[in-house]
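1. here is a sequence together with a model predicted from it:
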Amino acid sequence: MAIERLGAIDVLSPANVGALASALESLGYYRYWLTEHHSPQQSGSPMLMAAIAAASTSRLRIGTAGAMLPYYNLPRLASETRLLRSLFPDRFEFGVINGRVRDPILHNRMLDGVPLRDYPAAIRYLMSMVTGSFSIGDEDALPTELEDFWICSTSPSSATLAGELGSRFAYHHYLAAGVPLAESLAIVDQYREQWSLRRGTAPPPVVLVCYGCCAQTEWEARERWAASIAQKGHSWPLPTTAEPRLRDRSFPCFLGSGPQCVAQLEELANVYGTTDIVLQSLAPSFPQVVESYALIAAEQPAITPSSGMIAGPAR
């Protein structure tokens, strides 16, 4: 299956966000998503990082993938979302995750004494504040299709919820640790089935989020991947066959030269039945990350470099 839209998800230092966004736009990428991490080296504010990325570009779609919903004041988050949508019309994609920080002390401090909310209820409440599309508490209400509202997850319940509520769904394949491929595909199918059941129309493409490394040669890509993983304190093995790439997050989804990586990504897109891919290129340095994205873009005929436009169907 041909890839129609390529995106990227943040890597390395927040100091590189503006430069990477600008580079991705010049390479013809469709979207750039910012994540939430609570560590000294990364950003815990995807909304702020998204604003910086959007201000550094003019066409690239910018989003969050996503805001850790349990830790947010929902009225304030809705206000920030409306603000970014007004500042960057038709470019801001707001995504949420049901994520937790690993440190229990930090987790409790971030909750600040507020009990964990019911996740589906929190999303409904947030959607109603952002769009006013349906009433809070009405379980049978059918909201307007929300093209710029994303639920990002690897869980069956989140996939079902996204389909029921009419939001878009991003499946983070690279975070599906130990999940068999058949289960991953079933989760994606749950979203599609719920969407069609509730709306009576074909669902929009699921975005598949993948990570790996691309370089001039396969050997160089493997060296960069290994160095990047070592920087993060991991010792994951490298794949010797295509099968691990499809089923285990310990292996890169794409690894090799430009032609090799595009072939691997097209295989993944075909397996998941999607045309939208978001990449996380891991490499030891920022210039190597940019090169990885550039080499993949150069092999994609659907991308028009420097225009920020993707050939093919409109959104």
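-> That came through, no problem.
2. please count neighbours and contacts with C-alpha atoms only from this point.
-> OK.
3. next secondary structure after the strand or helix carrying Ala121?
-> For Ala121, the enclosing helix or strand under DSSP states H and E is helix 119-131. Following helix 119-131 in sequence order, the next helix or strand is strand 146-153 (DSSP H and E).
4. ok, structure two:
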Amino acid sequence: MTMPQLSVLDLVPVRSGQTSAQAVAASLALAQHADALGYTRYWFAEHHNMPAVASTTPPVLIAAAAARTQRIRVGSGGVMLPNHAPLIVAEQFAALEAIAPGRIDLGLGRAPGSDPVITQLLRASGTAGDVDRFPSHVQDIALMLQPDGATVQFTSGGEYGVRATPAASGAPQIWLLGSSDYSAQLAASLGLPYVFANHFSGQGLERALDLYRTGYQPSEAHPEPVTFLTVNAVAAPTADEAEARALPQLRTMARLRRGRPLRALETVEEAVAGLRADADAEEQQLIETVRGNWFIGTGASVASDLSAFAARYGVDEVMISPVAGAYADEPLDAPAGPLQTLEQLAR
């Protein structure tokens, strides 16, 4: 089987003893390595107020990554649109397109990216919190990013032009992200590229892809449906090391699903010790359930599994979230585990 194109999804993980500055430095170093290793794109997610995640502001991280890379596409996976005014998103990504022409992706989602309290704080101004207007906001952003811009029609008559930047020569590629039937159907109706967030749950993947492909309405920019899938992956020289490096994130996911307080990501040693000392049957079961949707093993075995996965769902690109944890003696400002995964899978 043919190996699909590979891309990277980064949540900027923060491990115990690590500062935000060190976590960001490690992620930016990983973006540089992904560029050198031939990966297709590098996306930053949007999450808020989480002890183990520093990817709060994708546009800022994208700008920093774009300045440190040469050829790889950089973007958001995604910007959670209901948290932001559409004009602000359009302006930010028009500026990014000017910084790195032809290399910017704008992935848009409608989930909050945090808990209800943070959602209320993000939407306190009342400018963008209407989730029901998500489809029209997506279309507004697409128009404002075009060289001709968008036109506001006044009820009293007359028009007003709105452009995200004065003299655009290009525009970011817009992707719709989601993990539900809604997002698949909306992407299809708008003729936009679509990404199913398989790394998040994996539930409903086949149905979402079928709805997207069968309901797709061709657009000028995309006459055919365009899609790829996301996965969690850990690759290492040995299967045992890969399993060990996966454990910190697996325990974090188990805590999340049980509604337990979140904390900075454990080191491999802390995760192993914690599993032996305090894991109960429910946590063990949750870890096994989550692990069943991940790709963990040697570089060769994970590459083979990714090829089979891509062939099964008819995609030629897979975006991996390299969820490998770190050992306690590994540098705090370097992406040891994630980089190892990227190197193991690079063609």
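-> Structure's in. What do you need? As the structure is a prediction and not an experimental result, all values here were calculated from the model.
5. if we can go back for a sec, which residues are in contact with the helix holding Ala121 of structure 1?
-> Contact with helix 119-131 of structure 1 is made by 69-70, 74-75, 78-79, 81-82, 98, 133-137, 161, 165, as judged by Cα atoms under 8 Å, 6 or more residues apart in numbering.
6. where along the stretch 151-300 of structure 2 do the strands fall?
-> 159-162, 173-178, 194-196, 227-236, 295-298 (DSSP state E, counting those that start in this stretch).
7. need the ones you listed in JSON lines (columns: mean neighbour count).
-> Written out in JSON lines, the entries for these read as follows (neighbours: other Cα atoms under 10 Å):
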{"stretch": "strand 159-162", "mean neighbour count": "12"}
{"stretch": "strand 173-178", "mean neighbour count": "23"}
{"stretch": "strand 194-196", "mean neighbour count": "27"}
{"stretch": "strand 227-236", "mean neighbour count": "25"}
{"stretch": "strand 295-298", "mean neighbour count": "24"}
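8. of all those strands, which lies closest to Leu9 of structure 2?
-> Distances from Leu9 of structure 2 to each of the strands of the stretch 151-300 of structure 2 were compared by Cα to Cα, and the smallest falls on strand 227-236, at 7.9 Å.
9. what's the matching range in structure 1 for that closest one?
-> Mapping strand 227-236 of structure 2 onto structure 1 (TM-score structural alignment) gives residues 206-215.
10. which single one of the contacts of helix 119-131 of structure 1 is nearest to Leu197 of structure 1?
-> Ranking these by separation from Leu197 of structure 1, with Cα to Cα as the measure, puts Leu165 on top at 11.3 Å.
11. the closest one -> structure 2?
-> Looking across to structure 2 (by TM-score structural alignment), Leu165 of structure 1 lines up with Leu190.
12. OK, contacts around the residue most central in space within structure 2?
-> Note on structure 2: the residue nearest the mean C-alpha position is Gly77, at 3.2 Å, using Cα atoms, centre = their mean. Contact criterion Cα under 8 Å, 6+ apart gives 9, 43-46, 106-108, 177 as the residues in contact with Gly77 of structure 2.
13. from those residues, which would you call buried?
-> For the contacts of Gly77 of structure 2, a neighbour count by 16 or more other Cα atoms under 10 Å gives the buried set as 9, 43-46, 106-108, 177.
14. specify which member of these is nearest to Tyr194 of structure 2.
-> Out of the buried ones among the contacts of Gly77 of structure 2, the member with the shortest distance to Tyr194 of structure 2 (by Cα to Cα) is Leu177, at 5.9 Å.
15. structure 1: which residue goes with that closest one?
-> Alignment of Leu177 of structure 2 against structure 1 is given by TM-score structural alignment, with Cys152 as its counterpart.
16. swap in Ala45 of structure 2?
-> Looks like Ala45 of structure 2 aligns to Thr35 there (TM-score structural alignment).
17. check contacts around its match.
-> Counting by Cα under 8 Å, 6+ apart, Thr35 of structure 1 touches 9-10, 43-46, 64-67.
18. fine, thanks again, bye for now.
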